[in-house]
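**Q** pasted the sequence and its predicted model underneath.
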Amino acid sequence: MQRFACAVCSAPLFFENSRCLACRTQLGFHRGERAIAPLDDDGAYRDLEGQVLRRCVNLKLSGCTWLVREEGDECFSCNLTRTRPDDHDTTGLAQFLDAERSKRHLIYELDGLGLPIRDRTEDPDRGLAFDLLSSVEEKVVIGHQNGLITIDLAETVDSHREKMRARLEEPYRTMLGHFRHETGHYFEGTLVFSDAELTGRARDLFGDDRASYQDAIKRHYDEGAPEGWENDHISMYATMHPYEDFAETFAHYLHICDTVDTARNHGLASGPGPDTTEDFGTVVRETWIPLAVALNQVNRSMGANDLYPFVLPPAVVDKLDFVHKLRVRVGGTPVGSGTVPA
């Protein structure tokens, strides 16, 4: 996450700010410019291309500050949400606000990495979309199918998420992590499996994705992770099936890139970052491991658990490098030149 400053008074801003706390200027996020823009007294912003933009219609519903061309429209991020809780579900709507905040962070990062997002308008069958569902009255299963990602909004609740983390013996579980993992399935389908050479390389690294997924689920929950899994996988869940190995690796790639970028923007790290054209192992060795160790020690100083409770053996670094090279190869131009609509 980059550092933001108010264009009016230079006070520090944060990604979700709708108003500058120092000078009280109304604010909106411009996706194309990757900037938090000041709005005039009428709530409008004229961008670098001369377009007059206003804030997304969902400001009150989900805290969205992203700018749109027409008043009353939904922004790009909000348009990706296909289903949300009913208006009478006050619990679900409160959780929905937190989930949408994580989703906007995800889209911001994917844009910065240049990973292409096709929505259901561009690709009705496999475009990216989200069902953000309340489990207040029915069970919701988190998952992905042909670009459609389903999220259980109860995962925004700390007590629920911690209960699930302990039950599944996971060292780490966050709402943003869910979004990153499930989006990994989407990008494997659109970027890897659309290219025969990439598919072959992925199968060499992660295993044959044509293996029965249902059999893999049963084996994983009956027998657990195989002995010695730590040498080849980022997590126990990654051992279940090659699909999950890729998605877990993709999620950790985003974890690392985002944290490294944030640290570099705040002067906490100076090594190579996600923009490197070198092997991703260089980022891991020279930037990520020293930073992660320091952050873990800071957490321990506060009596908290490690921020990044994972080990990255050489086989996992090779998988991270595959995702990095995939992004560099097919990711296209990062959003931020002002040429992408708000």
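**A** Noted; the coordinates are in hand.
**Q** going forward, measure contacts between C-alpha atoms and count neighbours the same way
**A** Noted.
**Q** and the closest residue in space to residue 310 that isn't next to it in sequence, what does it touch?
**A** Spatially, and ignoring its direct neighbours in sequence, residue 310 is nearest to residue 234 (7.2 Å; Cα to Cα, 6 or more residues apart in numbering). Contacts for residue 234 (Cα atoms under 8 Å, 6 or more residues apart in numbering) come out as 245, 248-249, 310-312, 316.
**Q** which strand or helix spans the most centrally placed residue in the chain?
**A** Nearest to the geometric centre of the chain sits residue 106, at 3.2 Å (Cα atoms, centre = their mean). If you go by DSSP states H and E, residue 106 is part of helix 90-113.
**Q** contact partners of whichever helix or strand comes after that helix?
**A** With elements assigned by DSSP H and E, the helix or strand that comes after helix 90-113 is strand 129-133. Residues from elsewhere that reach strand 129-133, judged by Cα under 8 Å, 6+ apart: 80-85, 92, 96, 99, 119-120, 140, 147-153.
**Q** my read: the residue nearest to the centre of the chain touches residue 177, true?
**A** No. Contact criterion Cα atoms under 8 Å: residue 106 and residue 177 do not qualify, at 9.4 Å.
**Q** structure B:
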Amino acid sequence: MRADMPQCDVASPARTMQRLFDSLTQQLGTAWKPTVLRPRRGHAYRCRCGRPVFFRNSLCLACHTELGFDPERGTLLPLVPGPFVSTWMEAAAATNGASADVPLYTRCANYDSAAGCNWLLPLAAPAAGRSPQLLCRACRLNRMIPNQAEEAGREAWAKIELAKRRLVAQLLALGLPVASKLSEDPQRGIAFDFLADQPGARVMTGHGGGIITLNIEEADDAVRERNRAELHEPYRTLLGHLRHEVGHYYWDRLVDGTPWLESFRTLFGDERASYSEALRRNYEQGPPHDWVDHYISGYASSHPWEDWAETWSHYLHITDTLETALGFGLDASDVELESEPFGADALETAFDPEATKFLAFISAWVELSALLNELSRSMGQPDLCPFVLSRTVVRKLHFVHRVVRGQGAG
């Protein structure tokens, strides 16, 4: 949900890294449908002892090696102590090279907090006139956090931060601009407020002017499930909330006022239609009966802004889940599914040089999501991926993909 209609200047992003989709589609081309069986790789992250370790880990439970996530390289590193107090070095680099040439890291200041942040910062001299950076790329985005004097606040913050770190890691890997509105880019940056309801004051989850607000009750599984059922939603998670709201931020940043806007209006509709009236109508009347043919969710049908945010969120879901599946060595030989693949008629434009890659990306997702749903059903659970991709939805996903790749260049 949007809190307002901020207008943002268009500027070239600080980052131009495009590695995630390139790497993902390269793997899909060689690993998703391999001509020969390849050895399983386990998870993409491994400790120096050879055991698999995971994104959230700060310690290997097998050999007790310290671990830390380097957001610039997008990888979890086994660590050894550095030459100075509270400094760390990558274990492999320290073993193979001269210690004087090995980069040094420090841990995020939130490592010892309830957030338990396992991200690293490169040890570097601060810029002239500035204090050294103590918070990592993800934690420096926080403007307000839950009350840490209360156990409930600490528990909520721990869950929220884990979801937010996964979000930020993906945004960086996609090469999207991620800068703190507080300390790096006051005009076009982003910040998060994680707030609790107060007597007479209800916190609304939403986005406005680069500030993403999340009601911390969403970190309570029971409350979130109650809200999901009351709103007749098939899917509601902390990570889903954050991906949706950050979609509003990137619409302001990458679409509004850029050459993408005309194509957006053709595909999603005119965002100048009354937003408040659209939401009122949605909550009173519900989505149109044929929404599944045109939207990724019923809520997406309420207004073009929400259609964009829901489609954006789904694009991030697809990208992260496919990357995880490939990291575990899963491939199409594990999936027995006959489906009609989407063709060029499902693309937003026929002039995309990556059209073939994108269609392979979507086809792999259709196969994987079918497998995930069958696994979930075998446990007696609802479908893990309760979404249907129509051709119109694929066309919108293609538009989101092109904006992410184009970085607002138009």
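**A** Happy to help now that I have it. These numbers were taken from a predicted model, which means no experiment stands behind them.
**Q** circling back: let's see which of the contacts of residue 234 of structure 1 end up in strands.
**A** Using DSSP state E, no member of those falls within strands.
**Q** narrow these to just the buried residues.
**A** Taking 16 or more other Cα atoms under 10 Å as the criterion, what is buried in the contacts of residue 234 of structure 1 is 245, 248-249, 312, 316.
**Q** and the strands in structure 1?
**A** All strands of structure 1, identified by DSSP E, fall at 4-5, 12-13, 27-30, 35-38, 44-46, 52-55, 67-68, 81-83, 129-133, 143-145, 148-152.
**Q** circling back: residue in structure 2 paired with the residue nearest to residue 310 of structure 1?
**A** Alignment note (TM-score structural alignment): residue 234 of structure 1 maps to residue 296 of structure 2.
**Q** what residue of structure 2 matches up with residue 260 of structure 1?
**A** Aligned by TM-score structural alignment, residue 260 of structure 1 pairs with residue 322 of structure 2.
**Q** that match: how many residues sit nearby?
**A** Look at residue 322 of structure 2: counted by other Cα atoms under 10 Å, it has 23 neighbours.
**Q** again, but for residue 218 of structure 1
**A** When neighbours are counted by other Cα under 10 Å, residue 218 of structure 1 registers 12.
**Q** what does it align to in structure 2?
**A** In structure 2, residue 218 of structure 1 lines up with residue 280, judged by TM-score structural alignment.
**Q** of all the strands of structure 1, which one is nearest residue 271 of structure 1?
**A** Closest to residue 271 of structure 1 of the strands of structure 1 is strand 4-5 (Cα to Cα; 21.3 Å).
**Q** tell me the residues of structure 2 aligned with the closest one.
**A** With TM-score structural alignment applied, strand 4-5 of structure 1 matches the range 45-46 in structure 2.
**Q** starting at the chain centroid, how far to the matching stretch?
**A** 20 Å (Cα atoms, centre = their mean, to the nearest Å).
**Q** which residues sit against that stretch?
**A** The contact list for stretch 45-46 of structure 2, computed with Cα under 8 Å, 6+ apart, reads 52-55, 75-76.
**Q** just stretch 51-58 of structure 1 next, same as before
**A** Contact partners of stretch 51-58 of structure 1, identified using Cα under 8 Å, 6+ apart, comprise 28, 43-47, 64-75, 78.
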